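> Predicted model, plus sequence, below.
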Amino acid sequence: SLQTFAAGFIGRPLLSTRSKDLKAYLNANGLSWVEDESNAESCYKRNFIRHKLLPIADSEFANATENCAKTAENTADSLRLLNILAGFEKNHLPLAQIKAIPPDLQATYFYHWLSAKNLPVMDKKTIKQVLADFLTARADKNPYFSNQFYQLYRWQEAIYWIENFETIDEKCEFIWNTAEDFIFPNNCGRLSYKGDACQLRVKFQQRKSQKLKTHQHKFHKTIKQLLQEQQIPPWQRVNTPYIYAQNELVSLGFAWSHQQKFSNNIQLNFNFSD
């Protein structure tokens, strides 16, 4: 079994192998192993089931443990298939997709989309409130929800699930030697440079009233205008780098600059998955 976990994966290749089969193989090949002492403690629910309930079931019903394991495996496969068919593996859920579900099942639908992310899901009352806020807010509003595990944004008629990230201090300033990639302090993105190496300054100051001239336009535009025109989502906006050559704002990492070399050479990649 290979499952996503945070930014990586958890591999459990022997999960489907029965304990007695595994021990038989180890003994037959003279291999030793380390037993987790907590496996014998029945105060944990999984151990209570294993040591107390399953032996009773096996004594009453033939192959009860094996049948339970097969049922659990089949159920997990069915749930994974349903998640794929419903599009739950994606990190965004179109509002139209929710509205197509009968109203009394919308909260359940939303719950399963969240639970497919393998993170703790909020309680039913909170789910209903969040869903109501996201479905009924005016078109010019962008509802937002966050907890200790993730954030939810409503943007362009969909709900987006984004892992929590640290806010970069706007007072911080970074010197970027473009011979190497610049990794964001919160690991949400990176900047690359294709031309001759130089030194640039990078800030994350969120001055949306500041102006920048691009090579596509004759006049300067505010950062807010550019972000809106290019439909940059809110979780990227708060992580947009302001890049300076000496004291002049020359780029936001996107292909926006009145200087051709910066427009062509600077590349911005975010680590947010869709």
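Structure received.
> C-alpha from now on. contacts and neighbour counts both.
OK.
> centre of the chain versus stretch 90-107, how much separation?
19 Å (C-alpha atoms, centre = their mean, to the nearest Å).
> Give me the contacts around that stretch.
Applying C-alpha atoms under 8 Å, 6 or more residues apart in numbering, the external contacts of stretch 90-107 come out as 87, 109-110, 113, 124, 127-128, 131, 135, 157-162, 273-274.
> what about versus this one:
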Amino acid sequence: KDQIDVEVAAIHIDHGLQQESPAWSRHCSDYCRQLDIPLETVSLSLQSVSGESLEAQAREARYATIQQLMQPGEILLTAHHRDDQAETLLLNLMRGSGVKGLAAMPPLRHFAEGWLARPLLEISRSEIEAYATEHKLKWIDDPSNALTDFNRNYLRHEILPGLTQRWPAAAASIADSASHLAEAAQLLDQESYKLLTGMIAAPGRLQLEPLLQQPRAWQKLLLRHWLQQLGLPPPPRKRLAGFVQQLTADSQRIPQINWSGVELRRYNNQLYAGRRPPQHDATTEIEWRTEQPLKLPSQLGELQMLEGRHQRLMVRFRREGDSMRWHSHQRSLKSIFRQLEIPPWQRSRIPLIVDNGAIIAIADLAYADETTLHLDWRRQS
């Protein structure tokens, strides 16, 4: 830290999975005190999650904790090395990953409001151990790293040694392949970004026609990139492939897939993606004194009067047979929603403003004839 004139701090995460973990925390504390490096120690209490390995839970909890501790612009440095990179590629290969997964770990990526860097990614484990021994550095080996019950440890102790015996540069060659795949993934990312720019209709909406002009493989890739841009997890590969096949089906149908709390659907030649909304009681009625904004239930956002006479109104949601006088005709809400191109699954969650039993506004989307209100519906993102 003296040579490069930067502030350095350390983070130690105690997962609470080993009896020796208090001693490990003391080791980190003593070491950082000797080097005059501030240390943040956090103890975790992991809960068993069905269908998820303890190894994956610990990793997710560790990174989530570090993410909360990092300040904007800070850089997290991890000690992942070339052998780790080879293991990661092999693990992802066993999972059937695509180009991005087989690119393994990037040397630098955005993380929290800063960066995550892996400066040792091109250095082997043996080189690091030799350096530590030569400079008499003290370290602790986690005994769980010897357990071959964990997939990564199985690769490390059972598979890679055999590969290295046959091909001495196996780990380096595998890591090189990851680097080549990372370059290919970057090119695909750049091209996907260009193509998506002309397809996005609105936040969470994608135009279908230009997507269908692309080859099937590009369709799946573009959908994955679009979902990633929205901050949504990727769908299972087979489900996405099945959904893409349905996109050329009868336009009256509304194909959809659901996964991990996310919904992806087609409607009116557009795709809609977003997190599944919470359950909503459509029978709810709320009195609204319009001089104050109205907070809506079920994460539906807030209504505010921008123009109009302050009064006492009712806010409710769609019912069978609802209608409103709109464009000089009494029209059913169903026909108005169709003209506004509002997808069917969203209609029951749109607040209706009622005065003396008559619907005078559909949120801020449509107003009854002769209504002087002007509203703002701030949807909750």
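Nice, I can see it. Predicted model, so just to flag it, every value in this text is computed and none were measured.
> TM between them?
With the length set by TM-score structural alignment, normalised by the length of the first structure, the two chains reach a TM-score of 0.66; 240 aligned residues with a C-alpha RMSD of 4.1 Å.
> Just the buried residues out of the contacts of stretch 90-107 of the first structure, in ChimeraX syntax.
Of the contacts of stretch 90-107 of the first structure, the buried ones go into a single ChimeraX selection, burial set by 16 or more other C-alpha atoms under 10 Å:
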select :109,110,113,127,128,131,135,158,159,160,161,162
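> Which ones among the contacts of stretch 90-107 of the first structure lie within strands?
Using DSSP state E, 158-162 are the members of the contacts of stretch 90-107 of the first structure that sit in strands.
> Kindly indicate which of those residues lies nearest Leu81 of the first structure.
Minimum distance to Leu81 of the first structure across these is 20.4 Å, recorded for Trp161 (C-alpha to C-alpha).
> The aligned partner of that closest one in the second structure and Leu212 of the second structure, how far apart?
Applying TM-score structural alignment, one finds that Trp161 of the first structure aligns to Ala273 in the second structure. The spacing between Ala273 of the second structure and Leu212 of the second structure, counted by C-alpha to C-alpha, to the nearest Å, is 17 Å.
> One more: Leu160 of the second structure?
43 Å.
> Looking at those two now, which is surrounded by more residues?
Leu160 (19 against 14; other C-alpha atoms under 10 Å).
> Mind telling me what element the more buried one is part of?
helix 160-166 (DSSP states H and E).
> Check Gln236 of the first structure too.
Assigned by DSSP H and E, Gln236 of the first structure belongs to helix 234-237.
> What is the subsequent helix or strand relative to that helix?
Past helix 234-237 of the first structure, the next helix or strand by DSSP H and E is strand 242-245.
> coming back round to it: do I have it right that the match of Trp161 of the first structure meets Trp259?
No - Ala273 of the second structure is beyond contact range of Trp259, at 11.3 Å (criterion: C-alpha atoms under 8 Å).
> In the first structure, point out the residues matching the helix or strand harbouring Ala56 of the second structure.
Taking DSSP H and E as the criterion, the element that holds Ala56 of the second structure is helix 54-69. No residues of the first structure are matched to helix 54-69 of the second structure when aligned by TM-score structural alignment.
> which stretches of the stretch 51-200 of the second structure form helices?
For the stretch 51-200 of the second structure, helices defined by DSSP state H, counting those that start in this stretch occupy the ranges 54-69, 82-94, 99-102, 125-134, 151-154, 160-166, 170-197.
> Make JSON lines from those and add distance to Ser298 of the second structure to it.
Shown next, in JSON lines, are the helices of the stretch 51-200 of the second structure (distance: least, C-alpha to C-alpha, whole Å):
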{"stretch": "helix 54-69", "distance to Ser298 of the second structure": "27"}
{"stretch": "helix 82-94", "distance to Ser298 of the second structure": "39"}
{"stretch": "helix 99-102", "distance to Ser298 of the second structure": "37"}
{"stretch": "helix 125-134", "distance to Ser298 of the second structure": "52"}
{"stretch": "helix 151-154", "distance to Ser298 of the second structure": "42"}
{"stretch": "helix 160-166", "distance to Ser298 of the second structure": "52"}
{"stretch": "helix 170-197", "distance to Ser298 of the second structure": "32"}
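> Which one of those lies nearest to Arg109 of the second structure?
Among those, helix 170-197 comes nearest to Arg109 of the second structure, with 12.1 Å by C-alpha to C-alpha.
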